[in-house]
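S.K.: Sequence and predicted structure below; questions after.
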Amino acid sequence: MRDFFAGIGFVIAGIVTIITAQQFPTLPSLQYGPSLFPSLIGGGFCLGGAVLALNALWLRKKAVAQEAHGSPSLAGSLPEKTNWAMLLPPISIVFYILASDYLGAMLTIMIIMLLLMLLRKTSPYIALATSLVVSSAIYFIFSRYLLVPLPQGLLLGGSLPWIS
């Protein structure tokens, strides 16, 4: 039931984020304003929280149905989450903060994604291709279209050769 309550908490946090973001000032010259990204994040919280809560209810219903039929409980067959897996996101954030000025944002994001995918036992070829494509897309979207100044890193002399 912990996942159910966590899911409900995420839905509530998403709703609060969306309501708060709608109170941000609008800019008359743009079709979107400062409320766009917080609203998208709030929507993601709502969607993810709803999926988490519904999945918890579905698993609970399935476990109760199996116990009623005399089958062993479903809870015993679920894989346990290891505690180290919960430390990976904060470690990744700290690594990005410490390494991005030297390696650059795109290379740092690629390394983080590659390691996380390999730790989740993804095929090395798929992990390498996915991390390369997604990190490149993230870098170009944020640096070119959203005009966010991302670190290019000292490793390549402060500029990426394919970016003019």
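M.R.: Okay, I see it.

S.K.: CA only for contacts and neighbour counts going forward, please
M.R.: OK.

S.K.: in the protein, which spans are helices?
M.R.: 2-21, 36-68, 83-103, 105-119, 124-140 (DSSP state H).

S.K.: out of those helices, deepest packed?
M.R.: Scoring those by mean neighbour count under mean count of other C-alpha atoms under 10 Å gives helix 105-119 as the most buried, with a mean of 20.

S.K.: contact partners of that one?
M.R.: With C-alpha atoms under 8 Å, 6 or more residues apart in numbering as the contact definition, helix 105-119 has outside contacts at 88, 92, 96, 99-100, 124, 127-128, 131-132, 134-136, 138-139, 150-153.

S.K.: try it against this one:
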Amino acid sequence: MTFDPAPEVEESVEKPENSYDLASGVVVVVFGSAILLAVHDYPTLPSGELGPSLFPGIIGGLMILMGVLLLGRWFNDRKTVRPAKAKPEAVHWRGWINASLIIGAVIFYLLVVDFLGFLTTVSIMTVGLIFRLGAKWWVAIAAGVLTTLVVWLIFNKVLLVPLPLGFWG
């Protein structure tokens, strides 16, 4: 019994250019810069303690860092890889829908937090988003409510940040 050798297969090490890194990097750097610009005018505390610009400033700085890393990855891929024939990529609607729901949740928060209060609004948001991501209904409710309570305890009781009570208070 003889075996025929496997046919030679031409391997391609070329991969398509990742334009998502470019777009994401630019957007993240712009938003991070906007956050730093906004918190630049926040008042400082006379006692020398950390002021209200600390956490948003950290987030803005980290966003800029991550955006620069994405841009660096895009530049490195562009420099070393040339696509032979780029096929049009399929649109992944699920990702766009999930991203839109997160943006919608933030808008929902801004519109109703003063009426419903922090605990109710954030519980509705987190339960809805966790359920959308595929969790069972009881897991979504438990995780959403517990997460909301932990965040409320940290900000309201530990950091003494007043959060809206809505119609509850």
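M.R.: Thanks, I have it. Every value quoted in this text rests on a predicted model; they were computed, and no experiment measured them.

S.K.: Tell me how they score on TM after superposing.
M.R.: With the length set by TM-score structural alignment, normalised by the length of the first structure, the two chains reach a TM-score of 0.62; 151 aligned residues with a C-alpha RMSD of 3.8 Å.

S.K.: I'd like the helices of the first structure as TSV, with distance to Ser29 of the first structure appended.
M.R.: Below are these laid out as TSV (distance: least, C-alpha to C-alpha, whole Å):
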stretch	distance to Ser29 of the first structure
helix 2-21	19
helix 36-68	15
helix 83-103	34
helix 105-119	31
helix 124-140	24
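
S.K.: Looking at these, which is nearest to Ser77 of the first structure?
M.R.: helix 36-68 (10.3 Å; C-alpha to C-alpha).

S.K.: now for that closest one, which elements pack on it?
M.R.: Contact here means 3 or more C-alpha pairs under 8 Å, 6 or more residues apart in numbering; DSSP states H and E; on that basis helix 36-68 of the first structure packs against helix 2-21.

S.K.: average distance between the helix it packs on and the second structure?
M.R.: Here the mean offset of helix 2-21 of the first structure against the second structure after fitting is 4.0 Å, by mean C-alpha distance after the TM-score superposition for the first structure.

S.K.: quick one: that helix to helix 36-68, angle?
M.R.: Angle, helix 2-21 of the first structure to helix 36-68, by axes from the mean of the first three to the mean of the last three C-alpha atoms, to 10 degrees: 160 degrees.

S.K.: which secondary structure elements does helix 2-21 of the first structure contact?
M.R.: When contacts are defined as 3+ C-alpha pairs under 8 Å, 6+ apart, helix 2-21 of the first structure packs onto helix 36-68.

S.K.: which ones are touching the closest residue to Val51 of the first structure other than its chain neighbours?
M.R.: Excluding its sequence neighbours, the residue lying closest to Val51 of the first structure (C-alpha to C-alpha, 6 or more residues apart in numbering) is Gly7, at 7.4 Å. The contact partners of Gly7 of the first structure, taken as C-alpha under 8 Å, 6+ apart, are Gly48, Gly49, Ala50, Val51, Leu52, Ala53.

S.K.: The second structure: which residue goes with Val134 of the first structure?
M.R.: Val134 of the first structure maps onto Thr147 in the second structure when the alignment is built from TM-score structural alignment.

S.K.: Quickly note the distance from that match to Asn156 of the second structure.
M.R.: Separation of Thr147 of the second structure from Asn156 of the second structure (C-alpha to C-alpha, to the nearest Å) stands at 14 Å.

S.K.: and what of Ile107 of the second structure?
M.R.: 22 Å.

S.K.: gap between the spatially most central residue of the first structure and Leu115 of the first structure?
M.R.: The residue lying closest to the centre of the first structure (C-alpha atoms, centre = their mean) is Pro89, at 9.0 Å. For Pro89 of the first structure, the distance to Leu115 of the first structure equals 11 Å [C-alpha to C-alpha].

S.K.: Same question for Ile141 of the first structure.
M.R.: 22 Å.

S.K.: Over to Gly104 of the first structure?
M.R.: Distance from Gly104 of the first structure to Leu115 of the first structure, by C-alpha to C-alpha: 17 Å.

S.K.: cool, and Ile138 of the first structure?
M.R.: Counting by C-alpha to C-alpha, the gap from Ile138 of the first structure to Leu115 of the first structure is 17 Å.

S.K.: Leu107 of the first structure now?
M.R.: Taken as C-alpha to C-alpha, the span from Leu107 of the first structure to Leu115 of the first structure is 12 Å.

S.K.: Then Phe45 of the first structure?
M.R.: 25 Å.

S.K.: Kindly report the same for Gln66 of the first structure.
M.R.: Taking C-alpha to C-alpha, one finds Gln66 of the first structure at 38 Å from Leu115 of the first structure.

S.K.: what's the counterpart of Gln31 of the first structure in the second structure?
M.R.: Counting by TM-score structural alignment, the partner of Gln31 of the first structure is Glu49.

S.K.: Alright, calling it a day.
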